[in-house]
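>>> Here you go, sequence then predicted model.
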Amino acid sequence: MTTRREHDLLGDRDVPAEAYYGVHTLRAVENFPISGTKISIYPDLIAALASIKLAAAKSNQELGLLDDVRANAIVAAAEEIRAGALHEQFVVDVIQGGAGTSTNMNANEVIANRALELLGRTKGDYHFLHPNEHVNMSQSTNDVYPTALKLAGYSGIMRLVDAMAVLRGAFEAKSEEFKDIVKMGRTQLQDAVPMTLGQEFSTYAVMLGEDEQRLKEAVLLVCEINMGATAIGTGINSHPDYAGLVCRHLRTTTGIPVVTAANLVEATQDCGAFVQLSGVLKRVAVKLSKTCNDLRLLSSGPRVGLGEINLPPMQAGSSIMPGKVNPVIPEVVNQIAFEVIGNDVTVSFAAEAGQLQLNAFEPIIAHSLFKSVNHLRSGCLTLAEKCVSGITANREHLRRGVERSIGIVTALNPYIGYANATEIAQQALVSNKSVYDLVLEKKLLTREQLDQILQPEVLTQPRSFAITSAGGKTEVVTVGPRQID
């Protein structure tokens, strides 16, 4: 393998001649053999770093700090990386010491060496175009890295919101399909009162819709950036107009509505936006996991469980039990949720551990957040495509369950009174007779009255009830919702 010699604070090192990264990246690869996962696993992060270097070069060029030849070469190299080129050259581990300096230097070196190539020069010819002096001009890791995390986080969150909308649509379609299927609702796993299967599935859609809105609110917090802060927020080594210019170029380049923080010293040390975002991701995960718990429970069986719905069979479920099929798609989404909840704990500890003017633990914050976002997105799309869209209902089983349930006695309270209803419920449980038959036996209501009271549309929505007698004829009157001014 041919090499080139590069120099840094610690001395000289041989770098592979064909590598676009340099000595700083080489040392980081050697120092942090932690996860075995390179930062290139997160394309949004690489694109964000390139966008920042592009915006910085254009700003420095406008301010007369960087000549046109070098600026244009840096911009061209950054554009290539934004388009997907050279991502394999981003080789430092996602978990690293140094507050993200290794990631920033990896970007500086790759862009510098590609820019040198575009200018017809050899890699490592830093006398002409230097990773620190030119690519990193007016910057510090301490403003570049958190800004890159925010840009990448914004892109990932918006894709997650889109995936959640797909899953919400799948639940909404099932809610409409199942709107006429009456079943027993349950509280504390005990029979409660009737509802429709459509109502049950609509709740999952509503929960997702609520969390889409919470994510859209939380993602606005990461639009506040600290570019121009340089080392600690004082803006040392940057032009007075640089912060405003680089923010403007970033908005134009990325389409993300970034704004410069009002106080750059505060913004450089504060990880509150990441904590808030992680908390909302945990909220999404918790509710999504609860939904998957419900799907597994409702589909349990097929013969001796609840067996109310059928999940589409995806694979054989056992190496020893023939014919067994397991709810593998909800199970994998449950596991994603567990991971996201754990990631939130990591983000919280890392944010709390910051000291004075900088948080050194943003790399693990980034890794945790990006995993949560990516896995939740994949989980939503997988759950929609491979599970929810194929769910079917066991209509007859659900109907029989309602007919046999003691819970429907609750609907009779307004007509026969709580004491009579309690007695009917107890007798039904002991005798295994239906509530319907016992009410008729005791002549508490007529068959016609019972049939009217126990109509599905009466059982599953608010109604006002009364029993009236007129001309010797007794009837049940139900009154629907009225407009209240």
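All right, it came through fine. Every value quoted in this text rests on a predicted model; they were computed, and no experiment measured them.

>>> can we go C-alpha only for contacts and neighbour counts from here?
Fine.

>>> Enumerate every residue touching the residue lying closest to residue 37 once chain neighbours are set aside.
The shortest distance from residue 37 to any non-neighbouring residue, by CA to CA, 6 or more residues apart in numbering, is to residue 93 (5.6 Å). Each residue near residue 93 by CA atoms under 8 Å, 6 or more residues apart in numbering is listed here: 28-29, 32-39.

>>> ditto for residue 172
By CA under 8 Å, 6+ apart, the neighbours of residue 172 are 201-202, 205.

>>> next one: stretch 96-113 to chain centre, how far?
Centroid separation for stretch 96-113 versus its chain: 28 Å, with CA atoms, centre = their mean, to the nearest Å.

>>> Presented hereafter is structure B, for comparison with structure A:
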Amino acid sequence: MAAEISFRTEHDLLGDRDVPAHVYYGVHTLRALENFPITGSPISVYPELIKALACIKQAAAQANHELGLLDATRCDAIVGACAELLEGKLHDQFVVDVIQGGAGTSTNMNANEVIANRALELLGKKKGEYQYLHPNEQVNIGQSTNDVYPSALKVATWFGILGLIDAMAVLRRAFEAKSLEFKDVLKMGRTQLQDAVPMTLGQEFSTYAVMLGEDEERLREAALLICEINMGATAIGTGITAHPDYAPLILKHLKEITGIPLVTAPNLIEATQDCGAFVQLSGVLKRVAVKLSKTCNDLRLLSSGPRAGLGEINLPPMQAGSSIMPGKVNPVIPEVVNQIAFEVIGNDVTVSFAAEAGQLQLNAFEPIIAHSLFKSVTHLRNGCLTLAERCVKGITANEAHLRASVENSIGIVTALNPYIGYANATSVAMEAHATGGRVYDIVLERGLLSEQQLDEILKPEVLTQPTPLYMPPKQ
């Protein structure tokens, strides 16, 4: 027989509601649960957001205490509750849906109620005894959802970006290791999927590392844009109900708590309505996704086969690839990263539309901006780590096949062009294509170069980097 659930009664502007006695959230959160049954994902799926809210509420309590607006006993209780949230406790009490109306008010009130009720317990009181410590009167003093929510989103995103940069560095180092391992493995480069000129497999893998390194820097640049917060703006940026000295004080405490080089926006009215920093960050995340997807396309193509494709590299087999074709193995890790990239590109479109849709002094659509950014950051981070650990580190090269492709390729005629001239090189290439013969053999048969000269010109170190023009000895 199920245990009987007890309730406590809470009141808001719409009237009284019974709230389960054991939960830390209150009536505002309860109504949001009923109003927004959208995704089935609560905001607790993004722990960085919960921790960011805790940082802001703690900093606000400390600032208001310094200003004489909050007594030491209540301040200490709020700070204690926030400390538990920063440790990862009570995150299951953040239950409102990630997509919600109200510009994030439900998220802010969920935080206010959880912190207030935990603080009441620390004071020796019961949940719901708000006459001793109130979610709005004490936890939310000097604040509005309109400065708390975007500021929390920026703090949370900063934490997320650091994690993503770390994951990208793991993947970059995996590619760098493969670049070193494959530095002497000769292969044919391709343009437009046609044979081009020789290169090494190490050079090919080095490009993937360089692309990641570039995007690590772009993310660091974008992160600086989200250091500007609007705490102290309250409703629309005028600072109504906040103490004149509140904004610099909460900034001081928030910087100490988070370690982030935060600054207060010079114009709080502008900062309260402008989502440009989120648009910029989303664009950089899309850049990361596009380049990462291109890399995964290459890995799938280079490993295609194993007999009827390019078959130049082998991806580590991770699972059976088919329920009907015995022995088939698919490039499942690059495929999942491709799909993450598609999602991030779509998230960027969502962020763009949501930022554009803001009206006058507030953007009501920041919850979907938050949801989109957190998904992109989280999934890209997981994708980079998965690609590094379960794919890149186990890649091997089919060296004999790669070397044979170079020797049999018509593309090496490009290397001979400075020595035999463009017309001769073109004629040799056409004959090789028509007959299936090797460029090397045709050049010898025509007497255009000697075997010694050909061997010198076609050395791997000559083929894969700029070198002084080789002049054939005088006859």
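Done, it's in. What you see is a predicted model, and the numbers here were worked out from it, not measured in a lab.

>>> Got a TM-score for the pair?
The TM-score (TM-score structural alignment, normalised by the length of structure 2) is 0.99; 471 aligned residues with a CA RMSD of 0.7 Å.

>>> aligned partner of the residue nearest to residue 37 of structure 1 in structure 2?
Aligned by TM-score structural alignment, residue 93 of structure 1 pairs with residue 97 of structure 2.

>>> Check residue 437 of structure 1 too.
Match for residue 437 of structure 1 (TM-score structural alignment): residue 441.

>>> So for the helix or strand where its match lies, what gets flagged as buried?
In the assignment (DSSP states H and E), residue 441 of structure 2 maps to helix 439-446. Buried residues in helix 439-446 of structure 2, counting neighbours by 16 or more other CA atoms under 10 Å, are found at 439-440, 442-443.

>>> want to throw the residues you listed into a markdown table with distance to residue 106 of structure 2?
Listed next are the buried residues of helix 439-446 of structure 2 as a markdown table, based on distance: CA to CA, whole Å:
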| residue | distance to residue 106 of structure 2 |
| --- | --- |
| 439 | 71 |
| 440 | 73 |
| 442 | 76 |
| 443 | 77 |
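
>>> Aligned to residue 450 of structure 2, what sits in structure 1?
Match for residue 450 of structure 2 (TM-score structural alignment): residue 446.

>>> oh sorry, the question was meant for residue 144 of structure 2
Aligned partner of residue 144 of structure 2 by TM-score structural alignment: residue 140.

>>> can you count the residues close to its match?
Around residue 140 of structure 1 there are 23 other residues, counting by other CA atoms under 10 Å.

>>> Return the residues in contact with the residue lying closest to it once chain neighbours are set aside.
Nearest residue to residue 140 of structure 1, sequence neighbours excluded (CA to CA, 6+ apart): residue 230, at 4.6 Å. Contact analysis of residue 230 of structure 1 by CA under 8 Å, 6+ apart lists 138-143, 236-238.

>>> one step back: the match of residue 450 of structure 2 contacts residue 436, doesn't it?
No - if you go by CA atoms under 8 Å, residue 446 of structure 1 and residue 436 don't touch, sitting 10.2 Å apart.

>>> could you pull out the helices for the stretch 1-150 of structure 2?
All helices of the stretch 1-150 of structure 2, identified by DSSP state H, counting those that start in this stretch, fall at 27-35, 47-66, 72-86, 105-122, 145-181.

>>> Columns distance to residue 330 of structure 2 on top of those, output as JSON lines?
Converted to JSON lines, the helices of the stretch 1-150 of structure 2 look like this (distance: least, CA to CA, whole Å):
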{"stretch": "helix 27-35", "distance to residue 330 of structure 2": "42"}
{"stretch": "helix 47-66", "distance to residue 330 of structure 2": "34"}
{"stretch": "helix 72-86", "distance to residue 330 of structure 2": "41"}
{"stretch": "helix 105-122", "distance to residue 330 of structure 2": "42"}
{"stretch": "helix 145-181", "distance to residue 330 of structure 2": "21"}
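
>>> I'd like the distance between the spatially closest residue to the match of residue 450 of structure 2 that is not a sequence neighbour and residue 402 of structure 1.
In space, and not counting its chain neighbours, residue 446 of structure 1 is closest to residue 440: 6.5 Å by CA to CA, 6+ apart. Per CA to CA, to the nearest Å, residue 440 of structure 1 is found 17 Å from residue 402 of structure 1.

>>> Between its first and last residues, what's the separation in stretch 129-148 of structure 2?
Chord length of stretch 129-148 of structure 2, first to last residue, is 24 Å (CA to CA).

>>> cool, and stretch 228-242 of structure 1?
End-to-end distance of stretch 228-242 of structure 1: 6 Å, with CA to CA as the criterion.

>>> One more: stretch 437-453 of structure 2?
When the termini of stretch 437-453 of structure 2 are compared using CA to CA, they are 19 Å apart.

>>> Can you list which of the contacts of residue 172 of structure 1 carry over to structure 2?
Retained in structure 2: 201-202, 205, out of the contacts of residue 172 of structure 1 (criterion both residues aligned by TM-score structural alignment, their matches' CA atoms under 8 Å).

>>> Next, format these as TSV and append neighbour count and distance to residue 320 of structure 1.
Output for these, formatted as TSV (neighbours: other CA atoms under 10 Å; distance: CA to CA, whole Å):
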residue	neighbour count	distance to residue 320 of structure 1
201	24	34
202	20	37
205	22	37
